[in-house]
Every structure is written in C-alpha cells, then in structure tokens.
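In: for reference, the sequence and a predicted model appear below.
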Amino acid sequence: MRSPSVIKRKARSAKRAKFQIAFACDVLRLEVTDSECTNFQHRNLEWLRELLTPGLLAANPGVNLVDFLGPETTEELQERMGDSALAAYREDPATAWAQNYDAKDFGCVDWYVQQFCNSELVIGFELPPVIKRCIHARGQRYLDLRIHPLRFLRDLCFSATTNDPLIFAALSKIEVDSHEITHQVHRYRAMFRRRLMPVFAIPPGLPVLVGQTAVDSAIIQDGQFMNWSDYADRLQSELNDFDSLVFMEHPSQPSSTQITEFLRGSLEKTIISTNVNSYGVLLSNKSIPKVITLSSSLGVEAQAMGFETKFLLADPRNKFLVLDCDLAAEIPIGHGLFEPSFWAEVLHVTGERHYSQDPSSNSFSFGENYARNSLDQWAYAALQHDLGQAAGRKTLIPALGLNSFCRDSLLGGMLSYKATPLAPAQAMQLAHKTGLQIELLDPPMEIGEHRTVDMGGGSSKTYFVDGFHPPEAWGYWSSEIRSCIYIPVSKRAVALGALLKLRLHIFIYSGLIASAPVLRIRHSGDTSGYVFFRPGMPDTHVVEVSVLANSELVQLTFELTGLESPYSLKESGDIRWLGFGVREFEIFCEASSDTRIEIQNERGLSVWGFSPEPLNYKIHGRGS
C-alpha cells in the first residue's frame, strides 16, 4: 500500500482533488499563552486519521486526506475569531470554549468550515454542535466520531453521528454485536466475584455516584459547565431513602472536596469517597441499588452491568446528538470502521474490491485492543495487568450525627463484603494489610462546638485539602503559592448564622525568611489579614480570624509571596517546595449575635509581624 497523501492545512483553502476528505476537530478547545495557542485535539485528529487511512486508501487509492487544524498563534486566533474571542480565551479558556461549543451563531467557526468547501466528506473527531450545524447548513456530508462510552469491551469502539442517510445505513451494518457486551460483562464479573478483593468492597445497599472531570464536553449545557449542585432537588429525591452513599472520584479530577462537601453539607449524607478502580467496585458488589451520574460514560457501563442508572444531565449516548442535523443516536461501532468495505460504501466506490474479511462476522476483527493500545488505557489497564496490585483510598466523610455503630458498620463494609462492623483502629490496621488506605474525616461543625484539630492524624485532611503537602507528625507545610483550608459546617448552623473563630499557629520556612515573605488571608473575596515575616522577628504567629459560615463549606484562602526548596538551597535532599507551616489549629463555632451584623458592615483587618500583638484595623464596606 502506498503512503497516504496527507496534507495539514490551517487558514488556506485546499485545491480541488480527485476525491478529498477533510479531517476536522474541535478547534474551539484552546489553551492560550502569551503568543501561542495549543489544542490537544490536533493530536487526537492525527491519531484518528492514522487508524482510518488503510481502509480509506484500500477503498479508493486516489483519495486525498487533509487535516484542518485550528489557530496555533494568538495572532491567528485574533484574525479568525476577533479581539473579543482572544480576550475571552486569555481570561478563561475553558469558559470561552463552553460558551462557543453549542452556539447558534456560526461566527466563531465559519472561518474554519469555509476551508472544507472542496471536500466531498468531512470526518470529524468530537466535533462541537456549532461546527456540525455549520457544515450541515453548507450542504456538506459529515461523519463525526468519538470513543463510545462502553470502554470495557474487547477493544475501544467508536460511536458516530452523521447527517447523511447513506453513511447512516453503512454504520448500522458495523454495529457491535450485543453478545460482545454481554460476554464481556460476565467475563469480568466472574473474575471479580471469584476474587472478592477487599479493596473493592463497599457497604451493601448504598447508591453509587460517579464523578467526572469539571471541564468536559459531556457536562456543557447552555454555554456553561454543569455540576452536582445544579441538580440538588433531583439528587435529594433520588437519595431520599439513603443516609449514606459511595462517591467514585474521577482519576483526572485533582480534588473532589467541593462535591463531597456539597453532598454532605447540603444533602446531609454520609459519604464514602474512593479512588479505587471503578470497574472493580461495580463488578464486585451485587447489591448496589442505583448508580447516579451527571453524564459519565461509566453510567452507560453500569447500565450494561445491569444496574439501575440515573443520568442527571444526559445519557452520553444521546448527549452529542444534534437534533436539527444528526440522523439518530450514537451506536457502538466495531472494527468494521477500519475495513475497506465500509469506506467503499461511504465513498460510492464501485467495481472489484478486495477486503480482508466480512466485518459483520466479528465486531473486533483486527484483534483485542487494536485501537485501545494506541491510546491511554484508563481504568481498563488494571483488568488486563494490574489487578493483583490493586490499591487505593477510601475516605469516610461522616454527616452530622452519624453514630458510632453506623460509622463502624460503614467502615466494615469498606473492607469486607460481609460488612462486619469495625472500630476505626481495627479498620485502619486491616486496611494496611490489604494495601488499602482508609481515612476517617471529622463531621461538620455545630454551634457551640470547640474543636482542636489532630494535626498529625488522618482526620486533619478534612481541612487541609488544597495546596498542602501530606501531614507530618507536627502538622502541615504549604506546597503552593495559593493554599486553602476548608471547614465543614452543619446545614443547621449555617441557617442559624454561625460564626467561626479560627486560631492557627503559623510559621514560615526558614529558607524564605531572608526574602521577607508576606502571607495574605482571604475569605469570601475579602482580605481578613496579613502575616509579615522578617529577619529578627518571631517566626511563628498565633493568627486568629473570625468568619461567617455563609455555606456548608467555609473556605479560607492563603496567598504567600513565594516558596523555596531545601534542595535548591543545598540544605538537604528534600526536593519539596515549602512555604508556611501550620502546627496548631482550633475552631470555635458560635451562635449568631450582633457580631454577625458588625462583621458584615465593618470588617476587621489584622496585621501580624510588626509587634508582639496583632494590629487591628476597621475597614468600612467591602473590598480588599
């Protein structure tokens, strides 16, 4: 087979070829630096073209394949989409992408689609609705491909949408046979049910919520990214019969704290949050009453496994269907997509043909993992190779009032399919033997409570979530310029207008002191105080801050002027970047009083580091 004729084009129009196919992608998903634009979809597009090229060329050796890429410089972006688009992408590229993704006005993509004018067919990878509508409005055929949500089959399969009846008819002939799904489910369920590994155990009878990344086309609606709190009423209804639930964290989401604290605080549920292999959890536990997700592919897989599944936003099999141009919902497409026979039908090729085999006889005729092994393998890798090394973390996040018996029953269910109650110390010991990490966080604060945080204990992770290194025996080092401490507060305390008084013992890393660092403390957008560190002054300050509990998760933000590393200073082999340390932390939760009104109208700004006692100032109004 001859080498494919592949041309990479951006702004210029392609010359008319004997038969030209345009390869297109989501050119709106940009990241912008000072002068460059980057788009990982360009690599995805090249990956797709390489997979499809052999079948295309076998069906029509004269076909000309053209990659159409998006802007690669800010100058190109400005020229094609305008000054306002450049400013929007500079400010927040994810938000700019979401706002353009399903736009009814073609202005943001018309410059791109114009380039397909000499192409007989547009093959896309994850095309946004606005591009599909624009192509359709120009009277051109398209075939848009994406990876199908069923990802545990013998290979990754594609799903497809098209505006062309001929292509749709050809796609229906290469749909993955339903027995492939059934056999794979039972194959892996047999493996997990035989082994019953403790790492995958969850308490029986608990619903499972499936997390996903915060920036994903699957959760874009009306120009914005949806989240769990947008569906609070429906979630409350779905979870009405349950006091506890399991939350499966997405491996690409750095922190799920905002989500789990919403579930605990607003819905008043006890949460088991875990990062263990999601397939292992679903295939090992038979008594999961329901699976709930926004629009995760894992919800589709849970349905295939026989679980009742609720999609709060949309079933991802239908989420990407553009009703005014796509012909029908997406179906799983097997290896027939790589066969010349499929492309001969799509490209209207007639005459003698030479095909490798009839794709209808085998959904994965090219062998297991043909496409999967050219990509990252997600959670499926453990099913192939690493099940014996399976490990992970399970975090019990208790709701207010969770009694010790219920707590111990949940801990037991996190380690054994028999759900025998285990006290925290027993659970930690057993977990250590199985390679599992068990964490038990503190419950929400209630009015009248005084809590001294165990700085070296696992429960301290309740508060030190973002921008901190793992705890040491004495406490925490900050790891980022911006760090956050979170304090969960009961729904009742928030309703009663609780006031939190926080006392922290803060010190600075000695390697920073020469640079006279400054630590700024913020809450709800306002500055609460500054901590100054100077040579010759005390390196530790007792910082006291009062904040209103205006939500079930109170956030205190710390911004430090710099970080330093012991390794870079040649002090030790410690390569971590260090900022400030917190060695003691106390929380007082008080009832509403006139102090609440005073704090709202006249904020206090404290300054530490210039005298033995903090300097206090009154600042009228809001601002920083």
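Out: Noted; the coordinates are in hand.
In: going forward, measure contacts and count neighbours with C-alpha atoms only.
Out: Noted.
In: surely residue 94 is in contact with residue 215?
Out: Yes. Between residue 94 and residue 215 a contact is recorded at 6.9 Å, counting by CA atoms under 8 Å.
In: quick one: which of these two has more around it?
Out: Comparing residue 94 with residue 215 by other CA atoms under 10 Å, the one with more neighbours is residue 94, at 20 against 16.
In: got another one to weigh against that:
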Amino acid sequence: MGAPSFSRVVVTGDLLRPFFVGARVESATWKNVRWLHGMLEAPLRASGLTARMLAWDERGAPETTAFFDTPSLYDALGLDLDLASWAALCADGRTPQALVEMLAPQVEDALVIGYELPPPLIAALERLGRPVVDLILHPVRFMPDLIFALRTNVPAWDAWLRARRLDEAAIAERAGHIRAKAAWMAAPMPLPPGTALVLGQVASDRAMIQADGGFASLERHCAFLHELCCRHPRVLFRPHPYAAPDDPCERAIARLPAIRRTDANFYHLLAQPELTTVVALNSSGLIEARHFGRESINLMPWLYDFDACAPAADGRTGTPVPLSSAWATAAFWRGLLQDDAQASPAPLPDHTLRRAMNADWGYGFIERICA
C-alpha cells in the first residue's frame, strides 16, 4: 500500500460481538466506539478530517453514527447471533464475503480507526484496500495513565509509529516505585517464600478463543494446577473482577482445596517478595508480573505480541506499537498523516485516558499507596 487516499475517517470497533441483556441481544462494543470517537473527533477535526462512527448501535444518532446491521450479517452467514458464532468467526482464518460486501459501502474513501478490531474485520478492510489504524489496550495498567498500542497496514505510518515507541524502561521504574512504597505497608496477608498466584480471566474474552473456535478455561489445566500446589508452599487464586457467577476458572479452583482464594489488590500482591510465580491462561497480569521480577507462566498463547516488531507490508497490518497518550492529540495525527519525521507530540496529562475510559483495574489502590 502506497500513500493512502481518503477524505474522511470512520471510527469503529468489533462490530461482530454480541452481548446479552436478559433475552435481548445488542452490541458488546458500542460504548468502545463512542469512547474512541469522543477521544479523536476533535483532534482529527483539527487536521481537517470529519470522523463518523460505524457501529451496531441501536441508539446511535444518524448525524454521527452509521448503523452496521450485525444481526443481518449473521443471518446471511447462516449463524446464530451468539458468542459461540462470534468466537468461530474470530478463529476462522477465512474472511466471509458477506462481511466484505457489507463493509464496502460503509468505508468507501475512508481511513478506518478502530478499537481492538478482530481478525475478520482487519482482513476484510485489508481486502478492500482501506488504510487502517487499530488501537489496542496494552497489558500494563499500573502506569500514571493507560498505555495503548497502535498498529496499521500503511508502511510509512508504521515506521512513524515505531520511531515513537514507548520507552519501556519507564515501566520497570514505575514497578520499582510501587515495590518501594509497599515496603512500608503491612502485607495483605502472611505469605511463605515461594508463594504462587493464579489469575482468573473473563471466560468469554477474545483472548480466550482457541484455534478450534471454543473458549479456553483453567478447567483444562487442573493437572498443572495440582502440580503447582506440589511445587509451592502456598498457591493463591485471584478471580477476575468481571467474572460471571458461573465462572469456569472458579470451578477449576474449587477442585483443588489447597488453593486459597483472595481478593487482595493485585499490585499489592506483586510487590510482596514472597510471591515468586504468577500463572494464568494468558492474562495481562502476567506481563505486569514480569516487570515486578516475578516468574510468569502462560498456559495458552497471547492474543497480541507487544514485543514483536513485524512491520506493515503489502497491505497487511503490522504488529502493535506501544505509545504514550499523545495518540489522542491533534499534534499526533498531524504528524502521522503528514509523515512529519520531526514531530514529537507531547502526551496528555496523567490519568486522562484512564478517566475517560472509566477504567481503574486496581490503579486506585496504587494511587493511594504511591501518593
């Protein structure tokens, strides 16, 4: 893909994922799309671009939102509108022609900026030859603001992003600050040296989708968890705060009474020198644990590889590039779209993205202990 041609911007997200509210089904990501549009509409307007949303959003205003009829797409594909079908679409290496045909008029002559676009949408946009910038929430959540990684299928933009990659030395420094402050605090509980921690995850998260289209679970790793109990003097389990009542991770842990359940703050636990090992399917907490010097064991592959450096090429999307919060500024988009090698956009004030996303992930505790 050479210099991309577009006259407008389409802001979107995972158009395919359903969410059930009782017996009613709606988009699981319409809030993500509105959030991203809210963050970018003014910065893009400063570059002379009009940004509209493309969403399966029943409540979207026609002036700002183009409606994507996800139920009709599932009908055309002969699929039930449920999470099993969504997972199968995400796991399937093929791109449904019906999806390409539905997207084509919606993204004509547009730059598409998305939030965590799933593989079928990325592939469909690549087939349509549209320039894409996709934002992905980075697994490290304990910095003074959330980190996002951006990926694109435009080689010049990809190179521009990589030249501004976040210096990860700051992450290790911040982890050190948290450990230092925690040294003055009482431990969350008595812990013997060599303690291990198992992390739960949301059962229907896209990171849980397996190659066969099903969802992974700790229930398939009970033998490993039993071995973990034999190797460590204590094993803790911390459930995910958004886990459903019938959580398969909880069911797996219930089979192993040696594992103790805890709701202690994750970062307070990581700061304890007695905690040596963190285990999960592929939780973002494993990446965070490494920055605290803990052994991390993932039981299935990562959804994204944030250490990879595969560039965009031949219209294919490159690997995600972690960046500062500058991506939500007008200076960032002017520099990117004009390929300004000298541009050095400044990040937003601390906590701007975290507050705008209404997402804490335990950081409020850190704010208190590190103030």
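Out: Now that the structure is in, tell me what you want to look at. Just so it is clear, the structure is predicted and the values come from calculations on it, not from any experiment.
In: about what we covered before: overlap in contacts, residue 94 and residue 215 of structure 1.
Out: Residues touching both residue 94 of structure 1 and residue 215 (CA atoms under 8 Å, 6 or more residues apart in numbering): none.
In: how about the strands in the stretch 101-250 of structure 1?
Out: Remark: strands assigned in the stretch 101-250 of structure 1 by DSSP state E, counting those that start in this stretch are 121-125, 142-147, 158-162, 208-210, 220-221, 224-225, 244-248.
In: what of the stretch 251-371 of structure 2?
Out: Under DSSP E, counting those that start in this stretch, the stretch 251-371 of structure 2 gives strands at 259-261, 275-280, 295-298, 321-323.
In: out of those strands, which one sits most buried?
Out: strand 321-323 (a mean of 24; mean count of other CA atoms under 10 Å).
In: and residue 12 of structure 2, which of the strands of the stretch 251-371 of structure 2 is closest to it?
Out: Evaluated over the strands of the stretch 251-371 of structure 2, closeness to residue 12 of structure 2 peaks at strand 321-323, with 19.3 Å, by CA to CA.
In: quick one: that closest one aligns where in structure 1?
Out: With TM-score structural alignment applied, strand 321-323 of structure 2 matches the range 331-333 in structure 1.
In: alignment lookup: residue 273 of structure 2 to structure 1.
Out: Under the alignment (TM-score structural alignment), residue 273 of structure 2 pairs with residue 286 in structure 1.
In: now the aligned partner of residue 174 of structure 1 in structure 2: closest residue in space that isn't a chain neighbour?
Out: Under the alignment by TM-score structural alignment, residue 174 of structure 1 pairs with residue 164 in structure 2. Distances taken as CA to CA, 6 or more residues apart in numbering put residue 323 closest to residue 164 of structure 2, at 6.9 Å, once the chain neighbours are dropped.
In: ok, that neighbour - contacts?
Out: Per CA under 8 Å, 6+ apart, neighbours of residue 323 of structure 2: 147, 148, 149, 150, 161, 164, 165, 166.
In: what residue in structure 1 is paired with the fourth one?
Out: In structure 1, the residue equivalent to residue 150 of structure 2 is residue 160, according to TM-score structural alignment.
In: okay, now the nearest residue to that match once chain neighbours are set aside: neighbour count?
Out: Among residues not flanking residue 160 of structure 1 along the chain, residue 145 sits closest, at 4.6 Å (CA to CA, 6+ apart). Using other CA under 10 Å as the criterion, residue 145 of structure 1 is surrounded by 20 other residues.
In: aligned counterpart of residue 145 of structure 1 in structure 2, please.
Out: Under the alignment (TM-score structural alignment), residue 145 of structure 1 pairs with residue 135 in structure 2.
In: from residue 466 of structure 1, how far off is the residue nearest in space to the middle of structure 1?
Out: The centroid of structure 1 falls nearest to residue 213 when counting by CA atoms, centre = their mean (1.5 Å). For residue 213 of structure 1, the distance to residue 466 of structure 1 (CA to CA, to the nearest Å) stands at 17 Å.
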